[in-house]
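[1] one predicted model, sequence on top.
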Amino acid sequence: MFVFLGIAIIFSKDRKNINWKSIAIMLAINVLMAWFLTGFPLGRDIVKGAAAGFNWLVQVSYTGIEFALPNWVHVKSMNFITSALLPILLIVPMFDILTYIGVLPFIIKWVGWALAKITGQPKFESFFAVEMMFLGNTEALAVSGLQLKKMSAKRDLTLAMMSMSCVTASIIGSYTKMMPGQFILTAIPINIMNAIIVTNILNPVSVSPEEDVIYKMGASNAEADTQTTDTSGSELAAETQTKAAETEKREPFFSFLGDSILGAGKLVLIITANVIAFVALAALIDRLLGLVNPWLSLEHLLGIVMFPFAWLTGMDVSEAFKFAQYMGTKLVTNEFVVMGNVSPILHTFSKHFQAALTVFVTSFANFSTLGMIIGAFKGLVDKEKNDVIARNVGYLLLSGILVSLLSAGIVGIFVW
């Protein structure tokens, strides 16, 4: 853990202004949270119950899949699309409905406010961290367009770096079908806290009280001057109560639901296309490397590069090299590729390996995510700010890798 933090300190843009008190508080919270969720009976019961809830949702989704595609469900072994991706068609609309009726925005706002109070971090960065936990990176960025325009380029860079370390709540059900659900759900809050820790070491930003405001989300350019200081629970409650009066008339529910289902369908197609393309490209690279030397493969090369970091998470040499291969594959392709490959054999590894690998792959930190984040900022901020993000691609990737390693290390302490 301290080696990973040390790497962040070495590459920090401004070591003198790192808020060590805040870092220490967040690190202590994360260690306690990891212990509670993995080593304490009540904590284990909570995450296992949540994982069972997501699996229950997946089972319910099979009812709809079975109606349309019975020969895809009633088989000895369902294919990847049926078992892991088609349930998204239920889960995405469910989360969108919770957003539509105001439940998710209420949770995000209050948890973000509490996080800012406890950790001493700027209000919007804390709000954004919680928002990512539910909405994902590009979605959280999209609804924060006004804030990104108002904030400095340096703070925007922090948000871009944080965006490398999230997942979307609506696809957790897909993850829990392939990897241990209790470690998936443990990884999500741990990753969020570590994203704040790592980005505040790599890119410390001093925010004055005048700058530490949350602008009204979803406001038009004409409303850009309207803002909330968000300094107390009463102000948050007041804003929540008046939100309906301040925003434009909402889209009719069934029109909204139709758009949500259509969006879920597009997401399934996008993930399917990405998985097929990345697996095929990795196979092509392996074939080309094999022409040079039969031993050479993408996994072997990535394993060599990532081996020291895998070994630091507490693996013996044999498991560390395999872990390093999966780590490298995940960074070059995506988490679904690794989960699909390792799922049938995961039980053959030690419990520590299972926990550390599951936590490491539970994030969007990979090369393709870089393009998504840069593209999102290009459409949301001016050229000057976007150029700052584009010039710091290395920091975005370093942030994502360090957060995943730190999370795997913290959770790995308590699972053997």
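    That came in fine, so what should we check first?

[2] when you work out contacts or count neighbours from here on, use the C-alpha atoms and nothing else.
    Will do.

[3] hey, which helix is longest across this protein?
    helix 253-292 (DSSP state H).

[4] now it: buried residues?
    Residues of helix 253-292 classed as buried under the neighbour-count rule (16 or more other CA atoms under 10 Å) are 256-257, 260-261, 264-265, 267-268, 274-275, 278-279, 282, 286-287.

[5] show me what the helix or strand hosting A114 is packed against.
    Using DSSP states H and E, the secondary-structure element containing A114 is helix 103-119. The elements that helix 103-119 packs onto, with contact taken as 3 or more CA pairs under 8 Å, 6 or more residues apart in numbering; DSSP states H and E, are helix 20-39, helix 88-100, helix 123-135, helix 233-246.

[6] closest one to I190 among these?
    Taking CA to CA as the measure, these were each checked against I190, and helix 20-39 came out nearest at 6.0 Å.

[7] which residues does the closest one contact?
    By CA atoms under 8 Å, 6 or more residues apart in numbering, the residues outside helix 20-39 that reach it are 42-44, 46-47, 119-121, 186, 190, 193-194, 197, 200, 410-411, 414-415.

[8] next up, a structure to set beside the first:
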Amino acid sequence: MERFQGLIGIALIFALAIGISRNRRHIKWRTLAVGLAMQVAFAFLVLKWEPGFKALSWVAGGLTSLINFTDKGTQFVFGGLLPTNNNGFVFALNVLPVIVFFGALIGALYYLRVIQLFVDIVGTGLQKLLGISKIEGVWASTVIFLGQTEAPLMIAPYIRKLTKAELFTCMTGGFAAVAGSTLIGYSLLGAPLPYPAGSKRDERTWLAHHG
């Protein structure tokens, strides 16, 4: 029965989305079909193909390591005030500096026009494949790695120009993804990691159930 839980969940989400749609005639069925096919193909590459799994782990690990550079700055600013794993967890010291650091980094990349190039390349590719806007494409491709907190910084200058449909897509996409930094935050709070370290079979099983 567990094998069908994912299919049942997808069917219920589609039914709910169609049921509460304000204009069913404007539903882009091609976008739904291509998006679902891409998700199935991506799941196959990650769960069944070793190089695909390693590539995803490398990208996610690299972004998580980048965000974790905040620890050095936090230690420099707060010194001994920064709690360790054994001394509890302070949201203002452990989480907020990550947002500040990433916001500054994205601002610098915008100044260097790196983000604009990323939007053109990734956004245009997903726009042609799925028939969505460039901003929606960039959001969908980054939120799975950065999470709902940091990903909005990638499209911050464009948010005021988004339509209601695009804004809704970004909001729902954020709730549909869990970033690696979030799992790290839970582990700092004392929650056990979802899979044993080094157990790739268990990692893939967990990813299939929750990814």
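    Structure's in. What do you need? Bear in mind the structure is a predicted one, so any value in this text is a computation, not a measurement.

[9] what's the TM-score here?
    Put the two chains on top of each other and the TM-score (TM-score structural alignment, normalised by the length of structure 2) is 0.66; 183 aligned residues with a CA RMSD of 3.6 Å.

[10] what's the spacing between the residue nearest to the spatial centre of structure 2 and W58 of structure 2?
    Nearest to the mean C-alpha position of structure 2, counting by CA atoms, centre = their mean, stands I144 at 2.0 Å. According to CA to CA, to the nearest Å, I144 of structure 2 and W58 of structure 2 sit 14 Å apart.

[11] just K72 of structure 2 next, same as before
    Applying CA to CA to K72 of structure 2 and W58 of structure 2 gives a distance of 22 Å.

[12] likewise for R25 of structure 2?
    R25 of structure 2 sits 41 Å away from W58 of structure 2, going by CA to CA.

[13] now swap in L146 of structure 2 and tell me
    Here the criterion is CA to CA. By it, L146 of structure 2 lies 14 Å from W58 of structure 2.

[14] just P97 of structure 2 next, same as before
    Relative to W58 of structure 2, and taking CA to CA, P97 of structure 2 is found at 24 Å.

[15] of the two, who's got more company?
    The neighbour count for P97 of structure 2 versus W58, taken as other CA atoms under 10 Å, is higher for P97 (17 against 12).

[16] how about the counterpart of that one in structure 1, what does it touch?
    Here P97 of structure 2 is matched to L86 in structure 1, going by TM-score structural alignment. Under the criterion of CA under 8 Å, 6+ apart, the contact partners of L86 of structure 1 comprise S61, I65, V268.

[17] one more time with 7 Å
    Contact criterion CA atoms under 7 Å, 6 or more residues apart in numbering gives V268 as the residues in contact with L86 of structure 1.

[18] G190 of structure 2 in helix, strand or coil?
    Reduced to three states with DSSP: H, G, I helix; E, B strand; the rest coil, the structure at G190 of structure 2 is coil.

[19] compute the distance between it and H209 of structure 2, please.
    Look at G190 of structure 2 and H209 of structure 2: by CA to CA, they are 22 Å apart.

[20] same question for T182 of structure 2.
    Between T182 of structure 2 and H209 of structure 2 the distance is 17 Å, computed by CA to CA.

[21] out of those two, which sits in the more crowded spot?
    Under the neighbour definition other CA under 10 Å, T182 of structure 2 and H209 were set side by side, and T182 has more, 16 against 11.

[22] please say which position in structure 1 the more buried one maps to.
    Alignment of T182 of structure 2 against structure 1 is given by TM-score structural alignment, with Y175 as its counterpart.

[23] residues contacting stretch 173-193 of structure 2, please?
    Stretch 173-193 of structure 2 has contacts (CA under 7 Å, 6+ apart) with T64, N85, F89, A140, V143, I144, F145, L146, G147, Q148.

[24] out of those, who has the most neighbours?
    Neighbour counts for the contacts of stretch 173-193 of structure 2 peak at L146, which has 25 neighbours (criterion: other CA under 10 Å).

[25] tell me the contacts of that residue?
    Applying CA under 7 Å, 6+ apart to L146 of structure 2 gives the contacts A179.

[26] what's it aligned with over in structure 1?
    Following TM-score structural alignment, no counterpart is assigned to L146 of structure 2 within structure 1.
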